[in-house]
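Undergrad: A structural model of the following input is requested.
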Amino acid sequence: MATDLEVLGQTIKRAQYRNHRAMDAALREIGVSLVQWDALRAIDRMPGASGHELAVTTFQSDQAFGTLAGRLEERGLIRRSSGRGRRVEHVLTDAGVRALTEGRQLARETLEDLFAPLGEAQRRELLRTLRNLTEEP
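TA: Prediction:
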């Protein structure tokens, strides 16, 4: 019998929703949302990146990322500066680095709980399978 692809898609979405809710709740402890923390992670991985590059990396529109970056800058977590042409570059501040570090510890604990039902071999296989679905051909 063939796998019901609609059920498969909904199950992936349900797992992602569960991950998002758990991470958001954990990160609230340090005063950031998952979306904000994800932006901090992207800026950390790509210091000096443009808003467009960061929007693509964080699955947001340019406008949405610009609004988010403005809030992060107001909170002192990032600094934006003019680059070449109209480019605006982004870097973490010391406060942003602290939030990212604290968030990583909370994320590690939360993800351990989320993936506890799976053994290490199942986790590796799930990661391999999801990469097969999401990596560019």
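Undergrad: drop to CA atoms for contacts and neighbour counts, all remaining ones
TA: Noted.
Undergrad: residues in contact with the residue with the largest distance to the centre of the chain?
TA: What lies farthest from the middle of the chain is residue 1; by C-alpha atoms, centre = their mean that is 36.2 Å. Contact criterion C-alpha atoms under 8 Å, 6 or more residues apart in numbering gives no residues in contact with residue 1.
Undergrad: Roughly how far does it sit from residue 73?
TA: 53 Å (C-alpha to C-alpha, to the nearest Å).
Undergrad: following the strand or helix carrying residue 70, which helix or strand comes up?
TA: Following DSSP states H and E, one finds residue 70 within helix 62-74. On the C-terminal side of helix 62-74, the closest following helix or strand by DSSP H and E is strand 78-82.
Undergrad: Run the angle between that next one and helix 62-74 for me.
TA: For strand 78-82 against helix 62-74, the angle by axes from the mean of the first three to the mean of the last three C-alpha atoms, to 10 degrees is 120 degrees.
Undergrad: which residue is nearest the centroid of the chain?
TA: residue 38 (3.1 Å).
Undergrad: can you tell me how far that one sits from residue 14?
TA: Counting by C-alpha to C-alpha, the gap from residue 38 to residue 14 is 20 Å.
Undergrad: any idea how far residue 56 is from residue 104?
TA: Distance from residue 104 to residue 56, by C-alpha to C-alpha: 22 Å.
Undergrad: In terms of neighbours, single out the busier of those two.
TA: More crowded of residue 104 and residue 56, by other C-alpha atoms under 10 Å: residue 104, with 15 against 12.
Undergrad: got the buried residues for the helix or strand encompassing the more buried one?
TA: With elements taken from DSSP H and E, the one containing residue 104 is helix 94-114. Within helix 94-114, the residues scored as buried using 16 or more other C-alpha atoms under 10 Å are 96, 97, 99, 100, 103, 106, 107, 110.
Undergrad: Second chain to compare with the first, below:
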Amino acid sequence: MATDLEALGQAIKRAQYRNHRTMDAALSEIGVSLVQWDALRAIERMPGASGHELAGATFQSDQAFGTLANRLVDRGLIVRSAGRGRRIEHALTEAGRTALAAGRQVSVGVLHDLFAPLDEAQRGELLRSLRALAEGA
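TA: Below you'll find the model as predicted:
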């Protein structure tokens, strides 16, 4: 019997929504949203990255990431500096590194609970399958 691809797509979306909702609620307890924490993770992974590069890495438009970055600057979590040409580079402040570390501590428990229904083999297979889907795009 063929897999119902519409149901599969909806199941992926529901799992993603549950992950986002749960992580956002847990991160709010340390004073950051999931979107903010994701931006901090991207800035750490991509030192000196431009807003355009960070927007792509966080699945946002350039304008949305610019607005988010302004809020992170206002909170003292990141700094922006002039790069080559018109490029604006982003870096974490000490407060940003602290928020990122606190978020990582929170995420460990959340992700453990979210993936608890799957055993290790199922988790590995899910990861391989999702990577294959993402690479196919």
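Undergrad: what residues are up against the residue nearest to the centre of structure 1?
TA: Applying C-alpha under 8 Å, 6+ apart, one finds that residue 38 of structure 1 lies in contact with residue 58.
Undergrad: what's the answer for residue 89 of structure 2, then?
TA: 48, 49, 50, 51, 80, 81, 82, 83.
Undergrad: thinking the fourth one is in contact with residue 91, fair?
TA: Right, residue 51 of structure 2. No - counting by C-alpha atoms under 8 Å, residue 51 of structure 2 does not reach residue 91; the two are 11.0 Å apart.
Undergrad: Now do the longest helix anywhere in structure 1 against helix 94-114, angle only.
TA: Determined from DSSP state H, the single longest helix within structure 1 is helix 5-27. Following the same axes, to 10 degrees, one obtains 130 degrees for the angle between helix 5-27 of structure 1 and helix 94-114.
Undergrad: I'd like the distance between the spatially closest residue to residue 40 of structure 1 that is not a sequence neighbour and residue 14 of structure 1.
TA: Leaving aside its sequence neighbours, residue 40 of structure 1 sits nearest to residue 100 (C-alpha to C-alpha, 6 or more residues apart in numbering; 6.4 Å). Taking C-alpha to C-alpha as the measure, residue 100 of structure 1 falls 26 Å from residue 14 of structure 1.
Undergrad: With residue 63 of structure 1 instead?
TA: In terms of C-alpha to C-alpha, residue 63 of structure 1 sits 27 Å off from residue 14 of structure 1.
Undergrad: Residue 4 of structure 1 now?
TA: 15 Å.
Undergrad: which of these two has more neighbours?
TA: More neighbours surround residue 14 than the other of residue 4 of structure 1 and residue 14, with 12 against 8 (other C-alpha under 10 Å).
Undergrad: and of the buried residues of helix 94-114 of structure 1, the nearest to residue 120 of structure 1?
TA: When these are compared for distance to residue 120 of structure 1 (C-alpha to C-alpha), residue 110 wins out at 16.3 Å.
Undergrad: returning to what we had before: next up, the contacts around the residue nearest to residue 40 of structure 1.
TA: Contacts of residue 100 of structure 1 (C-alpha under 8 Å, 6+ apart): 37, 40, 41.
Undergrad: What count of nearby residues applies to the second one?
TA: Right, the one you point to is residue 40 of structure 1. 27.
Undergrad: Give the equivalent position in structure 2 for it.
TA: For residue 40 of structure 1, the aligned position in structure 2 is residue 40, judged by TM-score structural alignment.
Undergrad: what's the angle between the helix or strand harbouring its match and helix 5-28?
TA: Element membership for residue 40 of structure 2 (DSSP H and E) is helix 34-45. Inter-element angle recorded for helix 34-45 of structure 2 and helix 5-28: 80 degrees (by the same axes, to 10 degrees).
Undergrad: And residue 47 of structure 1, how close does it get to residue 78 of structure 1?
TA: In terms of C-alpha to C-alpha, residue 47 of structure 1 sits 10 Å off from residue 78 of structure 1.
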